[in-house]
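> How does the following fold in three dimensions:
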Amino acid sequence: MTSEPDMKIVEDTTPTVTKELKKPELIDRVVAVSGLKKKDVKPVVEATLAVLGQSLSDGEQLNLQPFGKTRTVKQKTLPNGQAMTVKLRRSAPSLEETEELPGTEQSPDAPSA
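This is a model prediction of the structure:
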């Protein structure tokens, strides 16, 4: 007769739900935080996203506090675009600075300061 080893749960793998921020909502949040008019904010947000996208495509590291510091780990050209794995590191002061922005909800999974 063989004895079976005791099974133990090593890690809880509860799936997390990821919310998605799309450009129109980003523009609305920037309007709420800045107090500027949407017609003034929209071209700036679009230009910023274009510059950030090009910088990532060029393999540049981004160090944009309080957003954080990014580094492209993997990059692959596909027939329909580009796939990237990007690491983002945020410091504790950066987290605190963005914690109380108007128009944003704190995720229940987000680390608290």
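> contacts and neighbour counts: CA atoms only from here.
Fine.
> Just to check, K69 is in contact with R89?
Yes: assessed by C-alpha atoms under 8 Å, K69 is found in contact with R89 at 5.2 Å.
> Tell me the secondary structure of T85, please.
Recorded secondary structure, T85: strand (DSSP: H, G, I helix; E, B strand; the rest coil).
> Please name the nearest non-neighbouring residue to T85.
Leaving aside its chain neighbours, T85 sits nearest to K74 (5.0 Å; criterion: C-alpha to C-alpha, 6 or more residues apart in numbering).
> which residues sit in contact with the one you found?
K74 sits next to 84-86 when contact means C-alpha atoms under 8 Å, 6 or more residues apart in numbering.
> From those, pick the one nearest P93.
Taking C-alpha to C-alpha as the measure, P93 sits nearest to V86 out of the contacts of K74, at 21.2 Å.
> here's the other one to compare against:
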Amino acid sequence: MVKVSDVYIRECETPWENAGEGVRRQIMAYNENLMMVKVEFEKGAIGTPHRHIHTQASYVVSGRFEVKIGDEKQILIAGDSFYVSPDTEHGVVCLESGILIDTFNPFREDFLKG
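Okay, here's the model as predicted:
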């Protein structure tokens, strides 16, 4: 069964999911090759270090984040972005409330319910 989002996705009609303490996400557009996810962080929230098979590119919409990829840490602000190779440990600490747009290839099947 092919998994694909609607062609048009309206933010006001898309549910938010709890993704950890002080973190929630909205699954936006996707098919089996690509997924876009909006992730909202409260100040102090942690995106726990993890790794996955997906290539990831993330864009900082707002806020300030300490991003750790492998052994390197950087502070990123609105307008910045980062890239994560498959199977590379990465995580974030939100220093000022903000939003990330994460994209994945292939899509994060584990994020979809059902």
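> And the TM-score between them?
With the length set by TM-score structural alignment, normalised by the length of the first structure, the two chains reach a TM-score of 0.28; 57 aligned residues with a C-alpha RMSD of 4.7 Å.
> sorry, back to before: now render the contacts of K74 of the first structure as a markdown table, adding neighbour count.
Converted to a markdown table, the contacts of K74 of the first structure look like this (neighbours: other C-alpha atoms under 10 Å):
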| residue | neighbour count |
| --- | --- |
| M84 | 14 |
| T85 | 11 |
| V86 | 14 |
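> so which of those residues comes closest to L62 of the first structure?
For the contacts of K74 of the first structure, the minimum distance to L62 of the first structure (C-alpha to C-alpha) is 10.4 Å, reached by V86.
> Give the burial count for the nearest residue to that closest one once chain neighbours are set aside, as a bare number.
Ranked by C-alpha to C-alpha, 6+ apart and with sequence neighbours excluded, the top spatial neighbour of V86 of the first structure is T72, at 4.4 Å. Residues contacting T72 of the first structure under the criterion other C-alpha atoms under 10 Å number 17.
> T72 of the first structure and K38 of the first structure, how far apart?
Distance of T72 of the first structure to K38 of the first structure, given as C-alpha to C-alpha, to the nearest Å: 32 Å.
> again with A50 of the first structure
From A50 of the first structure to K38 of the first structure the distance is 18 Å (C-alpha to C-alpha).
> same question, L56 of the first structure
Look at L56 of the first structure and K38 of the first structure: by C-alpha to C-alpha, they are 27 Å apart.
> and those two? which has more neighbours close in?
L56 (18 against 14).
> Tell me which residues of the longest helix along the first structure come out buried.
Longest helix in the first structure by number of residues, with DSSP state H as the criterion: helix 38-57. Residues of helix 38-57 of the first structure classed as buried: 41-42, 45, 56-57 (neighbour count, 16 or more other C-alpha atoms under 10 Å).
> With stretch 60-76 of the second structure instead?
60-69, 76.
> need the next SSE after the longest helix of the first structure, C-terminal direction.
Sequence-wise, the next helix or strand downstream of helix 38-57 of the first structure (DSSP states H and E) is strand 62-64.
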